[in-house]
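Participant: What follows is a predicted protein model with its sequence.
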Amino acid sequence: MAGPERVAAVAPRFIELEVLDNQQVSPHIRRVTLGGDEVSAMTPQGFDQWFRFFMRREGQEALRVPKSPSTWFPQYLAMREQHRPWIRNYTVRDFRLDAGELDIDIVCHEDPGPGAAWAMAAERGERAVLLDEGLLYNDDGLEGEILMVGDESVLPAVAGVCGSLEDDARGTVVLEIGHRDDIQEFRRPAGVDIRWVERGSLREGQAALEELRGMRMPEEFGYAYAAGEQQLATGARRHLVRDRGIDKRRITFTGYWKLGKAYVS
C-alpha cells in the first residue's frame, strides 16, 4: 500500500501573478516575490503547499496557458510547441494574503534549468500563472516522532511544515545543501532538530542518505517525509522500509527533480 494520500487543493484555479521583487538570498537560492489581485483567491493550507508554475519561455512575446485547470495537461500538449510555457512545480515559501503576495525560493546552480533561468532573469512586471495542487505532507494523525529528509529544493517545504506543526511536535530533519551559506532560519517546534549536511564533492543526495543511515531511529516513530532529487527520495524510503522495518504506509516520498533530467510537469 502507498503512504497517506495527498491533501487536495481547495477550489483550484489558475492564479495570475506578476513579479514584484527578485533577490538572491544565499549562494544557490533565489527568492521571487509575486503578487496580484488573484492571490487572495488561494486558500493557504500551510505545510508543503505546492503548485504548478507556468512561465514564459525565452523569446516568447507573451505567456500563454491552458484554459481549464482540470484538463490543463491535454490542452498543454495540444498547444503549438513555440507557444508552450515552461511548467515546473514549486512550494510556497511564504504567504502574505493581506498584501496579495507570495514568495517562491528557487534553487539556482551554475547550469540552471528553465525554472532557475527564468528566476534569475525575471524582472518586475513579468507575468506568471500558478495552479494550486494542495499538500503532499500528510501524517494522517500518526503519533510519534517525525522524520524529514531532503536537499535544498525541499527547504520551502520543510520550512512550511515546521511552521505548521503543533508546538509539542518532535522529530528530526536532515537537509543536504551545497554550501553552508544556504542555511536558512525558520520557525520550528523546540522538539524538532535540524541537521544541515554539506554535500561537498558527493553526488546530490548521497550526503543526506549517509546521514540518514547513521542515525538512530526513535523508539516511537510516527511519520517520514522524503523529497528532493529522485534517488534521494526513493533511497530514503528504501532504507527506512528495508533496513529499519518501517511500515511504508508511514512514509510520503516524492522526487522533486532528477539529476540530468528536466521534468515538464
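Facilitator: Now that the structure is in, tell me what you want to look at. Numbers count the residues shown, from 1 in each chain.
Participant: contacts and neighbour counts: CA atoms only from here.
Facilitator: Noted.
Participant: which outside residues touch the helix or strand hosting residue 21?
Facilitator: Per DSSP states H and E: residue 21 is located in strand 14-26. Strand 14-26 is contacted by residues 30-36, 38-39, 41-42, 69, 119-120, 122-132, 181-182 when judged by CA atoms under 8 Å, 6 or more residues apart in numbering.
Participant: Against that first model, consider the following:
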Amino acid sequence: MRKPMKPTLHCTVLTRRHLTPRTVRLTLGGPGLIGLTPRPAQDIEVLLADAHGNRVKRHYTIRHARPRVGEWDIDAVLHTGGGPGSTWAASAEPGSPVEFVGPRGKLELRPADGHLFIGDETSLPAIAALTEALPADQDATAVVETESPADRLPIAAGRVHWLERGGHPAGDPQALLAPVAREIRAGRFEQVYILAEAHAVRAVRELVHGAGVRPEHVFAKGYWTAELRPAVTSRNPT
C-alpha cells in the first residue's frame, strides 16, 4: 500500500544571511511551523520552479527549530552555475512565500560510545545538528571534505578531520577513502554516518563494511550526484 503523501505547508522567508561565502542561512517562519519539532538532521522538500517554469523539489536540512515561535533555520550551499535551488537561496527576500513538504528523513542517532560522521559541505548542516544532539558521554569524530577552509562551519565533535578539495572534482570518492580508513583503524566506532555525493557514499560504505563495521550500524545517504547539479544542503540539494 502506498504511503499517504504529506501535506504541503506554507511559510515565509524572515531573514537571509551568509554563513560562509558559499553557504546561506534562511530563517523561515509562520503559524504552520508553531509546535513542529523536527528531529536532528531532518529536512524539508522546498517546491520551486526551474528556468522553464517546471516544478522542481530541493531538500534542505533544518538546522535549528524554534517551535514556540514558529521559526526554522535552513542552510543552503550555493553552487556555481546557479540551479533552481541556488538561485532561490541566493535571492529569496524577507517576506517571500515558501511552499514545502516536511519535516522528513529517516536518519536517527543511536546510542553508541563512538560515532563517526563522514560528509562534505552539503551535509555539514546535518552533521552539525547531529553532533550537537549527542549526549555528552558519547564521542564523535567527523571527516568532512570542503572546497576550501572558507566553507567550514562549527561541528560539535571531539575530533574533526577537514579535507580541502583544492580544485579537485567534487564527489571524487578517493578524497575520503584514505582519511576514513585511518580513522577506522585508529578508533572504535559503533555507529557510522556517511552523508555525501552518491558515488562517494557507496565507496566509503564498502570500505567501512570491509573494516568490520556491521551494516546495521551504518547509515548511508547520497546528498547529491556528481553527474547532476546537487539537489541540496543533507541535505541541501540546490
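Facilitator: Structure received. Only a predicted model underlies this, so the values are computations on that prediction, with no experimental measurement involved.
Participant: Got a TM-score for the pair?
Facilitator: The TM-score (TM-score structural alignment, normalised by the length of the second structure) is 0.85; 226 aligned residues with a CA RMSD of 2.4 Å.
Participant: So which bits of stretch 196-205 of the first structure are buried?
Facilitator: Within stretch 196-205 of the first structure, the residues scored as buried using 16 or more other CA atoms under 10 Å are 196, 197, 198, 199, 204, 205.
Participant: Could you give the residue range in the second structure aligned to the next helix or strand after the strand holding residue 21 of the first structure?
Facilitator: Counting by DSSP H and E, the next helix or strand C-terminal to strand 14-26 of the first structure is strand 29-35. Mapped onto the second structure using TM-score structural alignment, strand 29-35 of the first structure spans residues 23-29.
Participant: and that stretch, how far from the first structure on average?
Facilitator: Compared with the first structure after fitting, stretch 23-29 of the second structure deviates on average by 1.1 Å (mean CA distance after the TM-score superposition for the first structure).
Participant: Could I have the ChimeraX command that selects the buried members from the contacts of strand 14-26 of the first structure?
Facilitator: Provided next is the ChimeraX selection string for whichever of the contacts of strand 14-26 of the first structure are buried by 16+ other CA under 10 Å:
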select :30,31,32,33,34,35,36,39,42,69,119,120,122,126,127,128,129,130,131,132,182
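Participant: from the contacts of strand 14-26 of the first structure, which ones fall inside helices?
Facilitator: Secondary structure defined by DSSP state H assigns 119, 120 of those to helices.
Participant: Residue 225 of the second structure pairs with which position in the first structure?
Facilitator: Residue 225 of the second structure maps onto residue 258 in the first structure, by TM-score structural alignment.
Participant: OK, contacts around that match?
Facilitator: Counting by CA under 8 Å, 6+ apart, residue 258 of the first structure has contacts 229, 230, 231.
Participant: Next up, the contacts around the first one.
Facilitator: When you say that, I think you mean residue 229 of the first structure. Applying CA under 8 Å, 6+ apart to residue 229 of the first structure gives the contacts 150, 151, 204, 205, 255, 256, 257, 258, 259.
Participant: And for the last one?
Facilitator: With CA under 8 Å, 6+ apart as the criterion, the residues that contact residue 231 of the first structure are 205, 255, 258.
Participant: Give the equivalent position in the second structure for residue 93 of the first structure.
Facilitator: In the second structure, the residue matched to residue 93 of the first structure (TM-score structural alignment) is residue 63.
Participant: before we move on, which element is its match in?
Facilitator: Using DSSP H and E, residue 63 of the second structure sits in strand 55-66.
Participant: And for residue 75 of the first structure?
Facilitator: Using DSSP H and E, residue 75 of the first structure maps to helix 72-78.
Participant: How about residue 238 of the first structure?
Facilitator: Using DSSP H and E, residue 238 of the first structure sits within helix 230-238.
Participant: about what we covered before: JSON lines please, covering the buried residues of stretch 196-205 of the first structure and showing secondary structure and distance to residue 16 of the first structure.
Facilitator: Formatted as JSON lines, those follow (DSSP: H, G, I helix; E, B strand; the rest coil; distance: CA to CA, whole Å):
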{"residue": "196", "secondary structure": "strand", "distance to residue 16 of the first structure": "35"}
{"residue": "197", "secondary structure": "strand", "distance to residue 16 of the first structure": "37"}
{"residue": "198", "secondary structure": "strand", "distance to residue 16 of the first structure": "37"}
{"residue": "199", "secondary structure": "coil", "distance to residue 16 of the first structure": "37"}
{"residue": "204", "secondary structure": "coil", "distance to residue 16 of the first structure": "34"}
{"residue": "205", "secondary structure": "coil", "distance to residue 16 of the first structure": "34"}
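Participant: if we can go back for a sec, counting only strands, which of the contacts of residue 229 of the first structure make the cut?
Facilitator: When these are checked against strands (DSSP state E), the matches are 150, 151, 255, 256, 257.
Participant: And the first one, what's its match in the second structure?
Facilitator: With TM-score structural alignment as the criterion, residue 150 of the first structure lines up with residue 119 in the second structure.
Participant: Tell me if I'm right that its match and residue 145 touch.
Facilitator: Yes - the pair residue 119 of the second structure / residue 145 is scored as a contact, 6.4 Å apart, by CA atoms under 8 Å.
Participant: any idea how far the counterpart of residue 201 of the second structure in the first structure lies from residue 205 of the first structure?
Facilitator: Counting by TM-score structural alignment, residue 201 of the second structure corresponds to residue 233 in the first structure. Here residue 233 of the first structure is placed at a distance of 8 Å from residue 205 of the first structure (CA to CA, to the nearest Å).
Participant: intersection of neighbour lists for those two?
Facilitator: residue 150.
Participant: Show me where the stretch 101-250 of the first structure has its helices.
Facilitator: Under the criterion DSSP state H, counting those that start in this stretch, the stretch 101-250 of the first structure carries helices at the ranges 114-121, 155-164, 206-213, 230-238.
Participant: Pipe these into JSON lines and attach distance to residue 19 of the first structure per row.
Facilitator: Converted to JSON lines, those look like this (distance: least, CA to CA, whole Å):
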{"stretch": "helix 114-121", "distance to residue 19 of the first structure": "10"}
{"stretch": "helix 155-164", "distance to residue 19 of the first structure": "18"}
{"stretch": "helix 206-213", "distance to residue 19 of the first structure": "33"}
{"stretch": "helix 230-238", "distance to residue 19 of the first structure": "29"}
